[in-house]
Every structure is written in structure tokens, then in C-alpha cells.
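Novice: Dropping the sequence and predicted coords here.
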Amino acid sequence: MELLPPVGWADVATKTDLEAQTALLRSEFRADLESSLRQLESKMFTAFLTVIGVLATMAGLLVAVLLRS
């Protein structure tokens, strides 16, 4: 009797309960991961556009310097 849980058997998780909880956690994890990936993609695209702008500016300055010489 010492090995029985201190609560009633209705409070013990069943295999079905564990499977449902696992499915819920996986669903939440996937949603969080997809959200994080969308944010990362957006930030990388912004950084890419910034780099393109900087490179275009540098190319323009280089052309101006070369034409001035």
C-alpha cells in the first residue's frame, strides 16, 4: 500500500493523457518555431536590403572619385 499514489486513481495520468499532452506541446513548439523563423527571415531580408544600399552608395562614391581624378 505504500507504493500507491497519495491521491485517487482519477488523478493518475493515463497513456492517452500523456499522448494528448505530447501532441499539444509539439503543436505549440511548432507554432513558436514557425513564428521565430518568420521573424528571422524578416530581419535577414532587412539586413540584406541595408547591405545592398550600402554597396550601391559605396559604388557611387567610387565612381565619383574615379571621374574626378
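Specialist: Nice, I can see it. Keep in mind that this is a model prediction, so the values were computed, not measured.
Novice: use CA for all of it now, contacts and neighbours both
Specialist: Noted.
Novice: okay, which residue is most central for the protein?
Specialist: Centroid-nearest residue in the chain: residue 36, 2.1 Å away (criterion: C-alpha atoms, centre = their mean).
Novice: and that one, how far is that from residue 50?
Specialist: Separation of residue 36 from residue 50 (C-alpha to C-alpha, to the nearest Å): 21 Å.
Novice: before we move on, what about residue 61?
Specialist: 17 Å.
Novice: hey, where'd the helices end up in the protein?
Specialist: Using DSSP state H, the helices assigned to the chain run over residues 15-68.
Novice: Next one for the comparison:
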Amino acid sequence: MPRKLIALQVDPRCVHEIDAFVGNGLPGDAYFFATRSDFLRAAIARLIEELRLDKPVVRHRDRPVQPVAPAAGA
């Protein structure tokens, strides 16, 4: 499947944080990222996986909520 371009603007501090990970270590090392794109691809894949594993929280009330009539002056 061909890759698609996703562009975004980030705070300069975020770019600095990403750049701190880029180019550290050697190819083949865990968490080695040659480019910002490599880092962002891995970060997005990890986020998607975490979101898939996260179970939604459904809250149930002890008793049903009764509708409230609007105020007379409203």
C-alpha cells in the first residue's frame, strides 16, 4: 500500500524532543530512528496499538436521571 503524507505543525519544544531521539544508536538497535518520519511512524503505531488495547469506560448510574423542566424565566 502506498504511503500517504500527514503534515502537522508542532511547538518548537516538541521538535527539540523528537530530535533528541533521532540518530541515537546504530541501525538495528531498539528505538533507533534515522529520521523524524521514522520516529513519528513508530509513535503513531504505538499510540494506535495503545488505543486499541484501552477498554472504554462505561459508567452506569445507580438510578435513572429524571428530566428537569427549564426555569420559568428561561
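Specialist: In hand now; what should we look at? Not measured: the values here are computed from a predicted model.
Novice: Fetch the TM-score of the aligned pair.
Specialist: Here the superposed chains carry a TM-score of 0.31, computed using TM-score structural alignment, normalised by the length of the first structure; 36 aligned residues with a C-alpha RMSD of 3.5 Å.
Novice: on that earlier part again, quick one: the residue nearest to the centre of the first structure and residue 29 of the first structure, what's the gap?
Specialist: From residue 36 of the first structure to residue 29 of the first structure the distance is 10 Å (C-alpha to C-alpha).
Novice: name the helices or strands packed onto the strand or helix carrying residue 13 of the second structure?
Specialist: Using DSSP states H and E, residue 13 of the second structure maps to helix 12-21. Applying 3 or more C-alpha pairs under 8 Å, 6 or more residues apart in numbering; DSSP states H and E, we find helix 12-21 of the second structure packed against helix 36-53.
Novice: Mind giving me the packing neighbours of the helix it packs on?
Specialist: Using 3+ C-alpha pairs under 8 Å, 6+ apart, helix 36-53 of the second structure sits against helix 12-21.
Novice: angle of the helix it packs on against helix 36-53?
Specialist: 100 degrees (axes from the mean of the first three to the mean of the last three C-alpha atoms, to 10 degrees).
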